[in-house]
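>>> Quick one, structure for this:
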Amino acid sequence: MWVVVLVMLLALSSGSHSLDKLNMCMDATHHKVKPGPEGQLYLQCAPWRDNACCTANTSAEAHNDNSYLYNFNWNHCGAMRPKCKQHFIQDTCFYECSPHLGPWIQPVDQTWRKERILNVPLCMEDCHDWWEDCKDEMTCKSNWHKGWDWSSGINKCPDGSKCRKWTDVYPTPKSMCEQIWSNSYLYTTHSKTSGRCMQLWFTGSNPNKKVAEYYLNNAQQHHSLTVTSLLFLAVSSLSVLS
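Sure, this is the predicted structure:
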């Protein structure tokens, strides 16, 4: 029995997180199988052009209202102002194009995707700027992932809901960033210069690879420490029994 336990623990110790997680695409509707250069990425998606999980067509559609990507209606409680909408476009580009989300990708059983992101640590500036530019909008839901009325083919506010001020639905940047997409994002107090948070907005080379590498290495270290502790306990128990 103890031999089996040791073999299993050794297997765990060798099965550390793959470095592929530093450069991978989600298994989702519009994502490429593997990341690579996309020189023609459109407008706000252009920062990912050197290495992207999105195609040029996807990047263009990310900028359109009710695009074929998800047929999502940003204007469900009246026309959304451009300064607010630009954050949702950037959010879509980040989700569709980023090749460095591996540490936060989780399996899901949904018709439109097999994987999602969960608790991606978002830089404080991005979250605060998003909330600040949208605080004068209206919405009828706190979680935009589910619960809509899709009977017309696009999302409408469900029966019994009403349009409310953004700040009533999301009183803080934290509440908005964490609730709006079912905890896809995790609010942090880290700044963009910290190297500990993912940036929706950036210019030049993509800073998020180093951030993903930091979290992946931390996860590997935690995994190694856990396995080492279990191995020590197993060996100790074997010596007592022998």
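
>>> Please make it C-alpha for all contacts and neighbour counts, starting now.
Fine.

>>> State the helix or strand in which the residue nearest to Asp133 when sequence neighbours are not counted lies.
Spatial nearest neighbour of Asp133, excluding adjacent residues (Cα to Cα, 6 or more residues apart in numbering): Cys84 at 5.1 Å. Taking DSSP states H and E as the definition, one finds Cys84 inside helix 82-97.

>>> how about the helix or strand following that helix: buried residues?
Downstream of helix 82-97, the first helix or strand assigned by DSSP H and E is strand 105-110. Neighbour-count burial for strand 105-110, counted by 16 or more other Cα atoms under 10 Å, picks out Ile105.

>>> Following up with a second sequence; could you model it the same way so I can compare the two?
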Amino acid sequence: MALGRARLLLLLVCVAVTWAARPDLLNICMDAKHHKTKPGPEDGLHEQCSPWEMNACCSVNTSQEAHNDISYLYKFNWEHCGKMKPACKRHFIQDTCLYECSPNLGPWIQEVNQKWRRERILNVPLCKEDCQNWWEDCRTSYTCKSNWHEGWNWSSGYNRCPANAACHPFDFYFPTPAALCSQIWSNSYKQSNYSRGSGRCIQMWFDPEQGNPNEVVARYYAQIMSGAGLSEAWPLQFGLALTLLWLLS
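Sure thing, here's the model as predicted:
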């Protein structure tokens, strides 16, 4: 009987080590300007932010402001180089919704010393199609900078192009989709080599009727950061467990 219990315990330990994930990285909100303290349901999130209604870090008011030009959120003017094409603007609205509403960015949250936030995201792996579509839809709109986090002229109360910064099509400042995703918000994102639905990259766009795919992605990277190793390593650890059980028999 004792030997049987030992075998069971050993197996449970191996499985637990394989699938362990840091709970402090899951289902959390950033400590930032407009984020809620904890995620939760939010009925009535506005338009492109609505996929997060079941569990959101943003309020209804924040979701509404995310759709407005020069909103009170950050006084940021997307159209600093003239009218932005609607297809392009949709990506920036979705980007804002992801940033403000998602409770699944924990593995990429970093502490920062900034007046308007204490935490930021760094190198979130966006699915390659999301980066590619963002770039394709924006390449003929205009901008004057490759890093939109800093270097603007704020004298008017909202961002304007700095002196001697010429307006060019997006693909002048962002020659590739990867450049757009990584550079525009100071490496908040990076283009992943994985595709949508892989469970290995964060989706900016998803159908809430099918559930939130980013929950699985966050758990996968939280497992890696726990020190437990890649979840793909479970066959090796399971094999080790079987070997140890055989040695105990």
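
>>> What's the TM-score once they're superposed?
Superposed pair, TM-score by TM-score structural alignment, normalised by the length of the first structure: 0.84. Supporting alignment: 209 aligned residues with a Cα RMSD of 1.4 Å.

>>> what's the counterpart of the residue nearest to Asp133 of the first structure in the second structure?
For Cys84 of the first structure, the aligned position in the second structure is occupied by Cys88, per TM-score structural alignment.

>>> Neighbours of that match, how many?
19 (other Cα atoms under 10 Å).

>>> who are the neighbours in contact with it?
Listed by Cα atoms under 8 Å, 6 or more residues apart in numbering, the contact partners of Cys88 of the second structure are Trp134, Asp137, Cys138, Ser141.

>>> Now secondary structure, neighbour count and distance to Leu12 of the second structure too, for these, in TSV please.
Below are the contacts of Cys88 of the second structure laid out as TSV (DSSP: H, G, I helix; E, B strand; the rest coil; neighbours: other Cα atoms under 10 Å; distance: Cα to Cα, whole Å):
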residue	secondary structure	neighbour count	distance to Leu12 of the second structure
Trp134	helix	21	44
Asp137	helix	17	49
Cys138	helix	25	50
Ser141	coil	22	55
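
>>> Which member of those residues is positioned nearest Ile28 of the second structure?
Distance to Ile28 of the second structure, by Cα to Cα, is smallest for Trp134 among the contacts of Cys88 of the second structure, at 26.3 Å.

>>> how far away is the residue lying closest to that closest one once chain neighbours are set aside from Asp43 of the second structure?
Residue nearest to Trp134 of the second structure in three dimensions, not counting chain neighbours: His91, with 5.9 Å by Cα to Cα, 6+ apart. Note on His91 of the second structure: its distance to Asp43 of the second structure, by Cα to Cα, to the nearest Å, is 23 Å.

>>> Same drill for those two, tell me which one is more crowded.
Each of His91 of the second structure and Asp43 has its neighbours counted (other Cα under 10 Å); His91 has more, 21 against 14.

>>> Now the longest helix seen in the second structure: buried residues?
The helix that spans the most residues within the second structure, counting by DSSP state H, is helix 2-19. Using 16+ other Cα under 10 Å as the test for burial, helix 2-19 of the second structure gives Arg7, Leu10, Leu11, Cys14, Val17, Thr18, Trp19.

>>> residue contacts, the residue positioned nearest the centre of the first structure?
Nearest residue to the geometric centre of the first structure (Cα atoms, centre = their mean): Ile117, 3.9 Å. By Cα under 8 Å, 6+ apart, the residues touching Ile117 of the first structure are Leu101, Trp104, Ile105, Gln106, Ser184, Tyr185.

>>> Please name the residues that touch the equivalent of the third one over in the second structure.
Under the alignment by TM-score structural alignment, Ile105 of the first structure pairs with Ile109 in the second structure. Counting by Cα under 8 Å, 6+ apart, Ile109 of the second structure makes contact with Met30, Glu119, Arg120, Ile121, Leu122.

>>> Closest to Thr176 of the second structure out of those residues?
Taking those together and measuring to Thr176 of the second structure by Cα to Cα, the closest member is Leu122, at 19.4 Å.

>>> which residues does that closest one contact?
Leu122 of the second structure neighbours (Cα under 8 Å, 6+ apart): Trp108, Ile109, Gln110, Asn187, Ser188, Tyr189.

>>> those strands in the first structure, which residues are they?
Secondary structure of the first structure (DSSP state E): strands at 105-110, 113-117, 120-122, 138-139, 164-165, 185-187.

>>> Export those strands to JSON lines and append columns for distance to Glu213 of the first structure.
Converted to JSON lines, the strands of the first structure look like this (distance: least, Cα to Cα, whole Å):
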{"stretch": "strand 105-110", "distance to Glu213 of the first structure": "14"}
{"stretch": "strand 113-117", "distance to Glu213 of the first structure": "16"}
{"stretch": "strand 120-122", "distance to Glu213 of the first structure": "13"}
{"stretch": "strand 138-139", "distance to Glu213 of the first structure": "36"}
{"stretch": "strand 164-165", "distance to Glu213 of the first structure": "39"}
{"stretch": "strand 185-187", "distance to Glu213 of the first structure": "17"}
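
>>> For Gln110 of the first structure, see how far away the residue nearest to the centre of the first structure is.
Distance, Ile117 of the first structure to Gln110 of the first structure, using Cα to Cα: 13 Å.

>>> can you check Arg116 of the first structure too?
10 Å.

>>> repeat for Asp133 of the first structure
Taking Cα to Cα, one finds Asp133 of the first structure at 31 Å from Gln110 of the first structure.
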